[in-house]
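Peer 1: Fold the following, please.
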Amino acid sequence: MFDKPYDPKLAEPKIYEKWLKSGYFNPDNLPGKRSKNYIVYMPLPNITGSLHMGHALDNTAPDILIRYHRMRGRRTLWLPGTDHAGISTQYVVEKELKKEGKSRFDLGREKFIERVWEWKEKYGGIILDQLKKLGVSADWSRTRFTLDPAYAEGVKKAFLYYYKKGWIYQGLRTVNWCPRCGTSLSELELEYKDEKTFLWHIKYADGLIVATTRPETMLGDTAVAVNPKDKRYSKWIGRKITLPITEREIPVIADKAIDMDFGTGAVKVTPAHDVLDFEIGQRHKLETIQVIDERGRMSAQAGEYQGMKTEEARQLIVARLKNEGRLAGEEPYEHRVAVCYRSGNAIEPIPSNQWFLKMGELAKMALAAVKTKKVKIQPKNFERSYFDWLGNIRDWTISRQIWWGHQLPIWFCKKDLVVTSGSVGSYKDDDSFKEDGKKRIYFQFADKFIVAENKPKQCPFCKNCKMERAADVLDTWFSSALWPFAGLSEADVKKYYPGDLVSNAREILNLWDARMIFSGLEFKGEVPFKNVLIHGTILTKEGKRMSKSLGTGIDPMHYINQFGADATRFAVVWQATQQDIRWDETAVTAGRKFANKIWNASRFVLENKPSRINADFNGLKQIKNLTPADKKIIAAAASIKKKTEKYIETFEFSKALRGLYDFFWHDFCDTYLEKSKAQLQDEKTSESTKQILNLVLRESLKTLHPFLPFVTEEIWSHLPDKNLLIVTEW
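Peer 2: Sure thing, here's the model as predicted:
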């Protein structure tokens, strides 16, 4: 018999190795006829990452589904991979360089990228190894990285396709800018934090009072705006007023985007430093005056405030307004401010030449896919944020001023190229644009450029320059959006596209899921999956978000190493997968106890082997002289199996696990096993009791396997079956 007690530390690595050797994670190797597919796309973990509780949630639910459908006779593929994570990875490597007293500018682009690849080779696979320890049954033979040559080729072709359609364009627009990372960011890459500040009421020379939280940007104001329905300001619309400090004349305009309830109802319009203001400026043909630069400091157009940090300029400007009698008042004000998702620095909207992808038609496709139920978002309440975002979408800023990523396949005529520079971060070196190491960030703009897979042999414009490639790279999410088909070979696309499901956190519903949907429709003519499964967030015991930097993060590897993967998976699923939960580590110990309970009960059953084995419950029902206890456990076992199927297929994993737990622990162990001891001593009931014990155990191992795969597989290996449990018929 097998040892007592069960030790997951010893058993789990051996069991996982057995699965790997079987090749059954690969759908092409699965036994028997399998006419239907079941395909799940792994949420691509960043190569910067190590396993956290979000990953445990991301991957436990899909693994339950993959294991269940594999046992149901489907051809199952769980496609794994890692994301190059442009800004995140570059940020981490730059921090490593900083320890050496260097910056990426000291290395130059080529050497810096070599350094990132070295870092990727050393650390990039850690998270995949940790996922294996969690029991993830993905097809590791198909693992892809989003900068693999074949994947990069697919990304390039997608860019060329969009450009030829006229959907990619270069333009000067106010974008969200991170001064620390030195790059533009899309709206979905922003995080928000509460900030206590003041709302200052500024009195214009003509008597109009405007409220603002950012008086330092008033130096770049080109209008004051009011809502056309606001009767308080009807007489002002169309007039010119004098802007304090600069003494420039600016117009008062009417725009329906203005909130009449904010401040005084009259707001300053700074097209260079607010995305909404930029749109207002475009509608009213306003001038764009940039008074804050790429470093987050006041620019030359800020006059005497040039070079100051924005906070310093704000204090001086408020003091000056007070001295000049132009400050009508100030009041405490709390609002949410945008910060970079990677560095945590405040976002500074600035005008910048960037590359954009038109979102009009793509957004319509993604909206229709969910509205017509081609794609279902589970739980359904998350549809609202999906519809809100796509219904009010702006064109996607797809260019990033970093070096790690998919470099744009754009080539500029050097004679036409306009290069503007600005220092980034704390670097203030000269304006060197030498190829061996640019000291400052720079922006390229030219009317003469071509979009091509490879560098042209000859410039088609001037005929004699060596064309310069665009320095920018693509937003990481542009390449991630292609994952369901770019992550597959051409042959595999024919077999395994489209898929069935993707499971992830709510934060990337619009960042990733929506973009995969419109990418799949545009490039393959079909939605990439049928279901988006949004799981909840695991919070601390106090109800706060987990954060490594705040010391509130929880490392699931701690639980896996101490209690085993089964216990960790049990805890994650037990506490619900679709709702936010306060993490209770007692659920891990409960999972460990449950695994031990299954083990010990199995030892008892296998010590009482029947002379023959019934294949199903119908066979048991034919046995004569069944006791009331026999009939009850047979009915309960058949019932829990049906309920488990229903709950798994409707993604109610917690209900499924809790039902199995109650059945196995109470109905089977506490009740039937105890009653079976007397029945085993009776010649009339001994054999039938052994058959019932055996079949109920077998069925329990099968239904529990998607949740606790290791202990169930280990016990199964002591049964007479030749197949691994992982491919045993459900």
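Peer 1: Please make it C-alpha for all contacts and neighbour counts, starting now.
Peer 2: OK.
Peer 1: ranges for the strands of the stretch 451-600 of the chain?
Peer 2: 468-469, 473-474, 501-505, 531-535, 538-539, 581-582 (DSSP state E, counting those that start in this stretch).
Peer 1: Would you mind saying which of these lies nearest residue 612?
Peer 2: Minimum separation from residue 612 across those (Cα to Cα) falls at strand 501-505, 40.8 Å.
Peer 1: can you give me the angle that closest one makes with strand 531-535?
Peer 2: Angle of strand 501-505 versus strand 531-535, following axes from the mean of the first three to the mean of the last three Cα atoms, to 10 degrees, is 20 degrees.
Peer 1: how near is the most centrally placed residue in the chain to residue 480?
Peer 2: Centroid-nearest residue in the chain: residue 508, 4.1 Å away (criterion: Cα atoms, centre = their mean). Separation of residue 508 from residue 480 (Cα to Cα, to the nearest Å): 11 Å.
Peer 1: do residue 317 as well
Peer 2: If you go by Cα to Cα, the gap between residue 317 and residue 480 works out to 44 Å.
Peer 1: What of residue 469?
Peer 2: From residue 469 to residue 480 the distance is 23 Å (Cα to Cα).
Peer 1: the more surrounded of these two?
Peer 2: residue 480 (24 against 20; other Cα atoms under 10 Å).
Peer 1: I figured that one hits residue 512, correct?
Peer 2: Yes - under the criterion of Cα atoms under 8 Å, residue 480 makes contact with residue 512 at 7.0 Å.
Peer 1: which parts of stretch 361-381 are buried?
Peer 2: Buried residues in stretch 361-381, counted by 16 or more other Cα atoms under 10 Å: 362, 363, 365, 366, 367, 369, 370, 375, 376, 377, 378.
Peer 1: if we can go back for a sec, and the strands of the stretch 451-600 of the chain as JSON lines, adding distance to residue 336?
Peer 2: Listed next are the strands of the stretch 451-600 of the chain as JSON lines, based on distance: least, Cα to Cα, whole Å:
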{"stretch": "strand 468-469", "distance to residue 336": "39"}
{"stretch": "strand 473-474", "distance to residue 336": "28"}
{"stretch": "strand 501-505", "distance to residue 336": "22"}
{"stretch": "strand 531-535", "distance to residue 336": "25"}
{"stretch": "strand 538-539", "distance to residue 336": "21"}
{"stretch": "strand 581-582", "distance to residue 336": "25"}
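Peer 1: another one to check against the first:
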Amino acid sequence: MPHDLPKAYDPTAIEDHWAEYWVREKLFVQPTPSEKEHLDGQSFDILLPPPNVTGRLHMGHMLNQTEMDILTRWHRMKGDRALWLPGTDHAGIATQMMVERQLATEGKKRQEMGREAFIERVWEWKRHYGGAILDQMKRLGASVDWDREYFTMDERLSVAVREAFVKLYEQGLIYRGAYIVNWCPRCQTAISDLEVVYDEHKGHLWEIRYPVIGDDGKDTGEFLTVATTRPETMLGDVAVAIHPEDERYTHLHGKKLRLPLVGREIPIITDEWVSREFGTGAVKVTPAHDPNDFALGQRHNLPSINVMDDTAHINEQGGKYKGLDRFVARKEVVADLEAQGLLAGIKDHVNNIGDCDRCKTIVEPRLSLQWFIKIQPLADKAIAAVKEGHIKFTPEMYAKTYLNWMENIHDWCISRQLWWGHRIPAWHCSVCHKTTVSREDATKCAHCGSDKIEQSTDVLDTWFSSGLLPVSVFGWPNITSEDRRDFDTFYPTSLLVTGFDILFFWVARMIMMGCWFSLDVPMPDGSPRSLADSVPFREVYIHALVRDANREKMSKTKGNVIDPIEIVKQYGTDAVRFTLASMASPGTDIAFNVARTEGYRAFANKIWNAARFLFMNIDRAAEAGITIDTAALGSIPTASATAPLESRWIVAEFHSAAARVNEALAAYRFDDAANVIYQFFWGSFCDWYLEIVKLSLDFNDGADKSRTQSALTTLVSVFEASLRLLSPFMPFLTEEVWHAVYDGKPAGKSIALTRFPQDGASTDSSALEQMALLQNLVVEIRALRKEIGVEEKAAVPIELRIDEHLKRVISENAAIVERLARVTEIRFIGQISAGLAKHATPQFDAAVVYERKIDVAAECEKLNKEIAKQEKNVASAHRQLGNPAFTAKAPAHIVEGLKKQRDEAQHLLDKLRADRNSLGC
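Peer 2: Down below sits the predicted model:
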């Protein structure tokens, strides 16, 4: 049947079909531009923050992807060359954990399998289970270029990773050394500061007595008491530090102590870093297990004694405590100290404890041999890129946050003790003990020529490879001619949409590495690349956090996690997308409420029913021999100066809405854009225009066919354009209905490839003002009817006192008022008849002529309340306008607007007072 839509809107019946269609037809593939066109036109390209290959979609992902999809669809429909690049991250720690758990169910361990077999097992896991989140993206209609999908362990991207490492090493910016790192005993690898989550815990401060040794090498009987939160680490103490000006301990300068439980002699050192107020003012120094102690050890040339193994069990350096878990050892050490009379006291103490963000194991600061990047030269360029305005942050406050972190950045530990990941291209020689770093796999030592070399067992931090993505996805370092066109066209990318949680993990890394390595690639004309053109993206939009309806952070512990897939199954993808967009304001978290999703599901249903109404009338028109001018479809709706008011008004309303939507999206105000569309489509179009246009849709014999044809053409063209306006927000619904508008034979493959309504058409302000008057009158009449109890279906006359210059508008459009307010007659009079309930506005007084007698007392009470309200409004306006400080500083349009409000309020107040007098109140 022509233009047929099922009676009920069911998103599940259409979404799978269109999602599969978009991918199958490759509608969003952005091919490499040809030699002639690659610099023509405007490009919009955006990189998907690569989710972990182990990931599943959560509400944060859906918000992020909804915003990116809206922007990409909007730019594509504007005519820009739009590219949204998808991919996944190999997620070293998370993926290795996942596969190890799988092995554990089989009674196996990776150590037993060996590295090569384990890596093959991970690839097998990836082939079968990895990338599920991208499948979810396809189902949700993300308009990405699936032909360009990448994985950070792909061969091509792996080449870029090795080149970056070798290049930085050759530049003297990568070095290897023993430093304190955050060590996760469960993952058995170093992790970055950003991967440690700190939380306050109630703990203890143990005060331990260290015997002072005399000049004769014997204990003097005096003790120096030390306070610590980790007594088990004392097994690795190499000194005790005091402040040089602490008068309590001046006599101990140059003395030695006997390390309790161990017996080792350790020196007392002085250092201004020591706080005289914390604990006892004496600090145990364990360089291998604390970053501050490590720095102390470096300053005082102290040895480092590591007393724990990779699993946080005490090693052979811990003597009798060897083999004990660190927390078991803590209890044993405390008990032994107490037994020997060396425990001076235990105090309650609140301590910040760091957990591994992946497995939640308490992190152990530990001395470890790692690879580092000298970060400062890279950071300097990344700082300049933001300070000089080459990268813009929205909201702006994140630029300050970024700069503060970058200006205090430490060298980056890039090695991880994992098997899954990009293996560090460094080979250690067992003969000369030097290191060979090479772009190709080394077979001999570059220093002594020995073949007794072994590759480093470490892999690179995942963020090292993902930090390279903006350059590596476009072919760096081995850029072919085709890659070159991609690089010239799409680099720098236009925008990065991401969350605050990876501002330092990923955003900062990309800026540093993009600004550093893209300088290798000259500009299209062969000139050197400037910093402005080396940035990985022009703008960064930091989106909000999705919280629950009570504004609490979602967590499995609280049991308030919302699964977006389940909500999608219940309400449809479009309703969930629109909910997120309508609440997405820069810098403000989203309190996700399912009730709003229900409301936007109803919004989709409203549009569906509007389409059914439209198609019904198209079919009736065809039966009456009336055809529609389809040439207007796909463009901006227009209305002639002689068209009926409702036609000129809805076109003007549409132009205004389109302008505001474009303006809002340009500023990343997804909430404003969504709300403008909602108010226009539900309010202006469905609630008002569809009811008014019914007056012109007359298919009976003898009716004015030209009027009907004109009305129907305007109706269809505005509806089709409104679908295009809504399409980036609700792609599935609009695709289905748009194809139905064309009776399944559209000019193009998808609404997503049509033109988005743009600014530029002049707005008919006269039509907007006239319709506003009619709408105001209808609203007041409806309210009056309700107040005095007029039956819903009853039609009644009204009296209207209105200024002469507005009377014509009402007269010429009386049919609209009569239909929408159920009015039989509009009586224009100079004064409302006594005894009638009425509403007064600055433009008119209106009353409903109805037999029911007015309750004078109740009407007087109502008038008195309204008079009191308007008196306050007038007084407030006078007060503001009488304040020289306000009128001097306020913009002129604000002052003028306030004067207008004051005059209208005064005019209404005078009328209300006159009404009260006429009733004898």
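Peer 1: Map the residue nearest to the centre of structure 1 across to structure 2 for me.
Peer 2: By TM-score structural alignment, residue 508 of structure 1 lines up with residue 502 in structure 2.
Peer 1: counterpart of stretch 86-96 of structure 2 in structure 1, which residues?
Peer 2: Going by TM-score structural alignment: stretch 86-96 of structure 2 matches residues 80-90.
Peer 1: First-to-last residue distance for the matching stretch?
Peer 2: 22 Å.
Peer 1: Residues contacting that stretch, please?
Peer 2: 41-42, 44-48, 116, 138-140, 142-147, 181, 342, 402-405, 475-476, 480, 487 (Cα atoms under 8 Å, 6 or more residues apart in numbering).
Peer 1: Narrow the residues you listed to those in strands?
Peer 2: 41, 144, 145 (DSSP state E).
Peer 1: Next, the contact list for the aligned partner of residue 493 of structure 2 in structure 1, please.
Peer 2: Using TM-score structural alignment, the partner of residue 493 of structure 2 in structure 1 is residue 499. Contacts here follow Cα under 8 Å, 6+ apart; on that basis residue 499 of structure 1 touches 37, 38, 39, 40, 41, 484, 528, 529, 530.
Peer 1: redo that, cut-off 6 Å
Peer 2: 39, 528, 529 (Cα atoms under 6 Å, 6 or more residues apart in numbering).
Peer 1: Check residue 656 of structure 1 too.
Peer 2: Contacts of residue 656 of structure 1 (Cα under 6 Å, 6+ apart): 644, 647.
Peer 1: Show me what it lines up with in structure 2.
Peer 2: In structure 2, residue 656 of structure 1 lands on residue 673 (TM-score structural alignment).
Peer 1: Repeat that for residue 150 of structure 1.
Peer 2: By TM-score structural alignment, residue 150 of structure 1 lines up with residue 156.
Peer 1: mean shift between the helix or strand that match falls within and structure 1?
Peer 2: Using DSSP states H and E, residue 156 of structure 2 sits in helix 155-170. Compared with structure 1 after fitting, helix 155-170 of structure 2 has a mean deviation of 0.7 Å; criterion: mean Cα distance after the TM-score superposition for structure 1.
Peer 1: follow-up on the earlier one: I'd like the ones in strands among the contacts of stretch 80-90 of structure 1 laid out as CSV, including distance to residue 554 of structure 1 and neighbour count.
Peer 2: Shown next, in CSV, are those (distance: Cα to Cα, whole Å; neighbours: other Cα atoms under 10 Å):
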residue, distance to residue 554 of structure 1, neighbour count
41, 25, 22
144, 28, 20
145, 27, 20
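Peer 1: Is it possible to get JSON lines of those residues that adds distance to residue 322 of structure 1?
Peer 2: Formatted as JSON lines, these follow (distance: Cα to Cα, whole Å):
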{"residue": "41", "distance to residue 322 of structure 1": "59"}
{"residue": "144", "distance to residue 322 of structure 1": "60"}
{"residue": "145", "distance to residue 322 of structure 1": "57"}
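Peer 1: And these, which is closest to residue 722 of structure 1?
Peer 2: residue 41 (30.5 Å).
Peer 1: In structure 2, what residue corresponds to that closest one?
Peer 2: Residue 41 of structure 1 maps onto residue 47 in structure 2, by TM-score structural alignment.
Peer 1: Its match reaches residue 85, doesn't it?
Peer 2: Yes - taking Cα atoms under 6 Å as the definition, residue 47 of structure 2 is a contact partner of residue 85 at 5.0 Å.
Peer 1: Please, where are all the helices along the stretch 201-350 of structure 1?
Peer 2: Here the stretch 201-350 of structure 1 has its helices, by DSSP state H, counting those that start in this stretch, at 275-284, 310-323.
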